[in-house]
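[1] Turn this into a model:
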Amino acid sequence: MSKYWSPIVSRLTPYTPGEQPKISNLIKLNTNENPYGPSPLAIAAIQREATSALRLYPNPDSEPLKLAIAAQNAEHGITPAHVFVGNGSDEVLAHAFHALLQHDDPILYPDITYSFYPTYSNLYQVAYKTIPLADDFTIRVDDYLNAGKNGGIIFPNPNAPTGCLLPLSEVERLVASQPDSTVIVDEAYIDFGGESAIALVSRYPNLLVVHTLSKSRSLAGLRVGFAVGHPDLIIALERVKNSFNSYPLDRMAIAGATAAIEDQAHFEYTRLAVIKSRNTLVEGLTKLGFEVLPSAANFVFARHPQHDAAEVAAGLRSDGIIVRHFTSARIAQFLRITVGSDADCQALLDALPKHLQKTAGD
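    The predicted structure is shown next:
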C-alpha cells in the first residue's frame, strides 16, 4: 500500500485471468481460446490497415463494425443504433456496470459465475446479492423472481465456469418479469450450443446482450466485444465510453472484427468443429469416470468422484497440459477444460489414466 493511492485501491480484489504461460510446447486448455485460427478474411483486413493511415485516429464510433453486426441480426430488427462496441466484452461489461447497474438496490447474479462480476461491483461500488445455483449447477429463474427488489440482473449464458445453458424461453421469462430492471445476458459462449437472446431485444427495452469475438470468432488477441440492446441503453453506454476513452478500437481491430463478422462460412465451420470435438471429449472423460456437466460452451466442467481436482491438474501440468482449477468451495473438485483441437483433446485423454491410478484415499 502506498500513501499516494486513492482509498478505493486498497479495497479492490482484482480479477485474476487464466494463466498465460511463457513455456513453449504446452497444450493450453485453460483459457477457452478457440483452437482454430480466425477468418482469413479478417487477417487480410488487418494487414490492409497496416499502412501509414495508422497515423490517423480510428473511427470513434466503429461504424463499419456496428453496420456488420446490425446486418447479421437484421431479422431481429437490430439497427446500428442497437449496437455498442468496446475493447473486448470485459470493457463492454465494465461500462454496463457503470452506466446501467449503479442503483440503490443490489444487483443479482449467480454465486458461481464469471469472477469479473464481483470485481466490477467493488470497483464501481455496486451493491450485489448472489443467487445460489441449483444442486445441478443450473440457474433457476424463480430464485431471481423471488429475490426481492433489485438494481439489475446479470448472468452469463451459458454460465461460466459451469457451461450450463439457460433456455431462451427461461431467459425471456426472467426479462419479461423484471420490466423495471436492466437484465444483462453475457453470451460469450452462446455460439457453441445456445440460442441468442438478441432475438428478444426488439421486444424488451430492459435487455442488454453482450458478445465477444474472442471465442467463436477466434479473435481473443484482437480484443473486440459488443452489446445489443434498446437504443436508450446504448446511449447510456456511449455516454460512459465517451467519458472514458473515445477510441477503444483501433483501425486494425475495426477492420478485422468487421471481416470476421461478415465471414459467416468460417464462423460456422469452426463453431461446428468445436462442438464435435466437445462431444468427443465428453465421451472420453465419461469413460474415464468423470462427471461432466452438460456444456453449451467451448469448455467442459468435470470432476472425478475418486480424485482430487488440484492433484489431477498438477499431474497434467507435469505432462505439459494446462487446465483451469477453481478453489471456491462448491466447485473446488471441478476442472474447467477448454475444448482444444482433436489432437489436444486426445493428448489430454491419453495422459489422464496414469493420474487416475490412485484413489483419493491412497
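[2] rest of the way, CA atoms for contacts and neighbours
    OK.
[3] Show me what whatever helix or strand Leu93 lives in is packed up against.
    Following DSSP states H and E, one finds Leu93 within helix 88-100. Contacts defined by 3 or more C-alpha pairs under 8 Å, 6 or more residues apart in numbering; DSSP states H and E place helix 88-100 against strand 83-86, helix 116-123, strand 207-212, strand 225-229, helix 231-241.
[4] swap the cut-off to 10 Å and go again
    strand 83-86, helix 116-123, strand 183-186, strand 207-212, strand 225-229, helix 231-241 (3 or more C-alpha pairs under 10 Å, 6 or more residues apart in numbering; DSSP states H and E).
[5] residues near Asp350, how many?
    Number of residues near Asp350 (other C-alpha atoms under 10 Å) recorded here: 11.
[6] tell me the contacts of it?
    Contact analysis of Asp350 by C-alpha atoms under 10 Å, 6 or more residues apart in numbering lists Gly284, Asp344.
[7] name the element it belongs to?
    helix 342-355.
[8] Give the buried residues for that helix.
    If you call a residue buried by 16 or more other C-alpha atoms under 10 Å, then helix 342-355 has these buried ones: Asp342, Asp344, Cys345, Gln346, Leu348, Ala351, Leu352.
[9] wait, doesn't the last one sit right on Glu311?
    No. Under the contact definition of C-alpha atoms under 10 Å, Leu352 does not touch Glu311, with a separation of 11.5 Å.
[10] Would you quantify the distance from Ala255 to Pro64?
    Going from Ala255 to Pro64 by C-alpha to C-alpha, to the nearest Å gives 8 Å.
[11] next one: Pro353
    Distance from Pro353 to Pro64, by C-alpha to C-alpha: 50 Å.
[12] Around Glu291, how many other residues sit close by?
    For Glu291, using other C-alpha under 10 Å, the count is 16.
[13] Please disregard the earlier target; I meant Tyr109.
    Residues within reach of Tyr109, counting by other C-alpha under 10 Å, total 24.
[14] so when I look at it, I'm seeing a strand, right?
    Yes. Under DSSP: H, G, I helix; E, B strand; the rest coil, Tyr109 sits within a strand.
[15] unless I'm mixing things up, it is touching Ile131, no?
    Yes. Counting by C-alpha under 10 Å, Tyr109 touches Ile131, with 5.9 Å between them.
[16] okay, the angle between the helix ranked longest in the chain and helix 342-355?
    In the chain, assigned by DSSP state H, the helix with the most residues is helix 264-287. Relative orientation of helix 264-287 and helix 342-355, computed by axes from the mean of the first three to the mean of the last three C-alpha atoms, to 10 degrees: 10 degrees.
[17] Check which helices and strands the next helix or strand along the chain from helix 264-287 is in contact with.
    For helix 264-287, the following helix or strand on the C-terminal side (DSSP H and E) is strand 291-292. If you count contacts as 3+ C-alpha pairs under 10 Å, 6+ apart, strand 291-292 packs onto helix 264-287, strand 299-303.
[18] before we go on, could you also do this sequence so I can check it against the first one:
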Amino acid sequence: MVRVIRWVGESSGKKYIHPIERCIHDGGNIKKVIGTKTKVIGITKVHIPNPLHPIVPYNVLILEDEHGHRMPKKTIKDYCLGDVYEDIPNAGDNAIAAVRIKYDVGEAVDEALELIGGLAVSKKQKILLKPNLSIPGYPYLGICTNPQVIRAVISYLVRKGAEPKNITIAEQSFFMPLEKAVEKSGIAEIITEFGVNYADLAKGGFIVKKEREFTFEIAKAVYETGLLINLPVIKTDTVLGIDGAFENLTRFLSKKAFDELAKNPLKAGLALATFPHVFPPFITVGDASIGMQGNGPAMNGEPGFFNLIFAARNPVVHDTAIQEALCLKKLPYVELAGTLGYGTYEIENISFVGNELDAIRRDIKQPIGSKLIQE
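    Now for the predicted structure:
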C-alpha cells in the first residue's frame, strides 16, 4: 500500500502536491485524491552518498498511480520499468511501519497504522493516548509529541468508529505542574476541537504490579482502557539513549516509583526491560516528524527533522528499529527485553513495511555521558 496524493480544485481542475484549503486559481473547493495502485515509470540509481542518504547504491523510482499522478520513492531494492510497486501490510508483532512524511502528517499516520494491519475500534471502547508532554517546549523543537500527530491519531480513531468522549489523552510530569509543562504543546486546541478528555495521571489512582524483583505503582487508567496507544516523540536521551516506546511508559508510574528507579540508572534499565510484560498489549506510534538528536531529551538537544512516522505492535521491535535506523548505540534494556522473550530484538528478524531499513537509515548526533549505554 503506497499513497500518491493530490489536492484538486473541484471547479478549476488544478492539481497541487501539498495540502491547501481553497484552490489558489479560483478560490473554489478542494478535494483530496488518493491513488494506491502504482507502477514504476522511471528509475535513477544513485551511487554518491550524502549525510541524509549514506547507504549506496539506492534507487529513486518514479511511481505513477491509477489517476496519472506521480511521486518519487527511494528504495534499496531494484525494480524494472513497468513493475507494480506495492507495500503489503503486516500485522505481525515483529513488524514496524516506517513512513516518510511528504506534505501531510495525517496521511503518514494513517498509512503507518494501516501498514501494521489497522486498528479495530468500537463505539463504546475506551481509548487511552499517552503522548510525551512532560517537558515544556514548542513542538517544532522536537521536545514533545507533535500535536499534528496526536490530531491525526484521534482523527483516525474517530473515522474507525470511536466516540471522542471515550478517548482520553493522559500524561504527567515529575518535574513541574502538568499544566505548565503542556502549555506550549498545542494540546488544548486538540481537546477543544475533538471534545476528547484529558487526564493528569498524577491525580488518578495507582495499583501495585510486581514483576521479577521489581514492584511498580502503575496508573489505574492503563488497566481500565480497551485500547492503549503509546505516542512517544523520538528523541535522544543522555541517560536511556532514546526516548521511545519504553521511556514514554515511565510516566505511567507513580512519582514515588519513578524517583526510586531514577536513583540507579542500571537498576532502572533492568526494570524497563520488564515493561512489555507489566503493561497490557499496546500500539506504539513513534513521532519522528521532527524529533531530537544530540544531548536530549530537553534543551541541550537539537531538532532532528527526521520526517518519519513509525508504528508497531511491540515496543521491543519499535525501539530496536529506531536504534538501527538512527545509528544509535545499543539499548541494553531493549536487548534484555528481547532476551526475556518480550519481543524481537534481532534486526534481521524485524520486518520493515513502508520503507526498508537501509532506505531510511541515517547517522544522527549521539547522546553522550550515559552510564547505561555502551560507548
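[19] Can you give me the TM-score here?
    After superposition, the two chains reach a TM-score of 0.35 (TM-score structural alignment, normalised by the length of structure 1), with 178 aligned residues with a C-alpha RMSD of 5.3 Å.
[20] Can you tell me which of the helices and strands packed on strand 291-292 of structure 1 is most buried?
    Among those, strand 299-303 has the highest mean neighbour count (mean count of other C-alpha atoms under 10 Å), at a mean of 25.
[21] Let me know the angle separating that one from helix 264-287.
    10 degrees.
[22] helices or strands next to strand 299-303 of structure 1 in the packing?
    Partner elements for strand 299-303 of structure 1 (3+ C-alpha pairs under 10 Å, 6+ apart): helix 264-287, strand 291-292, helix 309-318, strand 335-338.
[23] Dump these into CSV; add distance to Ala302 of structure 1 as well.
    CSV is the format used below for those (distance: least, C-alpha to C-alpha, whole Å):
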stretch, distance to Ala302 of structure 1
helix 264-287, 8
strand 291-292, 4
helix 309-318, 9
strand 335-338, 5
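[24] correct me, but Thr236 of structure 2 touches Ala288?
    No. With contact defined as C-alpha under 10 Å, Thr236 of structure 2 does not count as touching Ala288 (11.2 Å).
[25] can I assume Gln47 of structure 1 sits in a helix?
    Yes. Counting by three-state DSSP, Gln47 of structure 1 falls inside a helix.
[26] That one and Met252 touch, don't they?
    Yes. Using C-alpha under 10 Å, Gln47 of structure 1 is in contact with Met252, at 7.7 Å.
[27] Tell me which of these two has more neighbours.
    Between Gln47 of structure 1 and Met252, counted using other C-alpha under 10 Å, the more crowded position is Met252 (20 against 13).
[28] is it true that that one touches Glu49?
    Yes. The criterion here is C-alpha under 10 Å, and Met252 of structure 1 meets it with Glu49 at 5.6 Å.
[29] Count the neighbours of Gln148 of structure 2 for me.
    Gln148 of structure 2 has 19 nearby residues by other C-alpha under 10 Å.
[30] Relative to Val109 of structure 2, how far out is it?
    Taking C-alpha to C-alpha, one finds Gln148 of structure 2 at 10 Å from Val109 of structure 2.
[31] quick one: common contacting residues for the two?
    Asp287.
[32] what's the first-to-last distance across stretch 49-65 of structure 1?
    Start and end residues of stretch 49-65 of structure 1 are separated by 15 Å (C-alpha to C-alpha).
[33] Same check on stretch 9-16 of structure 2?
    Span of stretch 9-16 of structure 2 from end to end, C-alpha to C-alpha: 8 Å.
[34] what do you get for stretch 98-108 of structure 1?
    Start-to-end, stretch 98-108 of structure 1 (C-alpha to C-alpha) is 15 Å.
[35] quick check: angle from the helix holding Leu93 of structure 1 to helix 231-241?
    100 degrees.
[36] thought Val141 of structure 1 was touching Leu174?
    Yes. Using C-alpha under 10 Å, Val141 of structure 1 is in contact with Leu174, at 6.1 Å.
[37] biggest strand in structure 2, by residue count?
    Longest strand in structure 2, counting residues (DSSP state E): strand 283-294.
[38] List the buried residues of that strand.
    Buried-residue list, strand 283-294 of structure 2, by 16+ other C-alpha under 10 Å: Ile283, Thr284, Val285, Gly286, Asp287, Ala288, Ser289, Ile290, Gly291, Met292, Gln293, Gly294.
[39] Now name the helix or strand holding the closest residue to the second one other than its chain neighbours.
    Counting by C-alpha to C-alpha, 6 or more residues apart in numbering, the nearest residue to Thr284 of structure 2 once its immediate chain neighbours are dropped is Asn230, at 4.6 Å. Element membership for Asn230 of structure 2 (DSSP H and E) is strand 227-231.
[40] which other helices and strands contact that strand?
    With contacts defined as 3+ C-alpha pairs under 10 Å, 6+ apart, strand 227-231 of structure 2 has these neighbours: strand 127-131, helix 147-159, strand 167-171, helix 245-249, strand 283-294, strand 308-312.
[41] Next, the angle from that strand to strand 308-312.
    Using the same axes, to 10 degrees: strand 227-231 of structure 2 against strand 308-312 is 150 degrees.
[42] The following helix or strand past strand 227-231 of structure 2 versus strand 283-294: what angle between them?
    Of the helices and strands lying after strand 227-231 of structure 2 in sequence (DSSP H and E), the nearest is strand 233-237. Going by the same axes, to 10 degrees, strand 233-237 of structure 2 is angled at 40 degrees with respect to strand 283-294.
[43] what's the next helix-or-strand element following strand 233-237 of structure 2 packed up against?
    In the C-terminal direction, the helix or strand that comes right after strand 233-237 of structure 2 (DSSP H and E) is strand 241-243. Here strand 241-243 of structure 2 touches strand 233-237, strand 283-294, helix 315-325, going by 3+ C-alpha pairs under 10 Å, 6+ apart.
[44] closest one to Lys45 of structure 2 among the ones you listed?
    Closest approach to Lys45 of structure 2 among those is made by helix 315-325 (21.4 Å; C-alpha to C-alpha).
[45] after that closest one, next one along is what?
    Next in sequence after helix 315-325 of structure 2, counting helices and strands by DSSP H and E, comes helix 332-339.
[46] May I see the buried residues of that following helix?
    Pro332, Tyr333, Val334, Glu335, Leu336, Ala337, Gly338.
[47] ok, of those residues, which one's closest to Pro72 of structure 2?
    Distances from Pro72 of structure 2 to the buried residues of helix 332-339 of structure 2, taken by C-alpha to C-alpha, are shortest for Val334, at 34.3 Å.
[48] Do a quick rundown of the helices in structure 2.
    Using DSSP H, helices in structure 2 cover 105-115, 147-159, 178-181, 187-194, 245-249, 255-262, 265-272, 275-278, 315-325, 332-339, 357-360.
[49] Generate CSV for those, with distance to Thr38 of structure 2 as supplementary columns.
    Output for the helices of structure 2, formatted as CSV (distance: least, C-alpha to C-alpha, whole Å):
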stretch, distance to Thr38 of structure 2
helix 105-115, 15
helix 147-159, 24
helix 178-181, 44
helix 187-194, 34
helix 245-249, 33
helix 255-262, 49
helix 265-272, 42
helix 275-278, 38
helix 315-325, 26
helix 332-339, 37
helix 357-360, 19
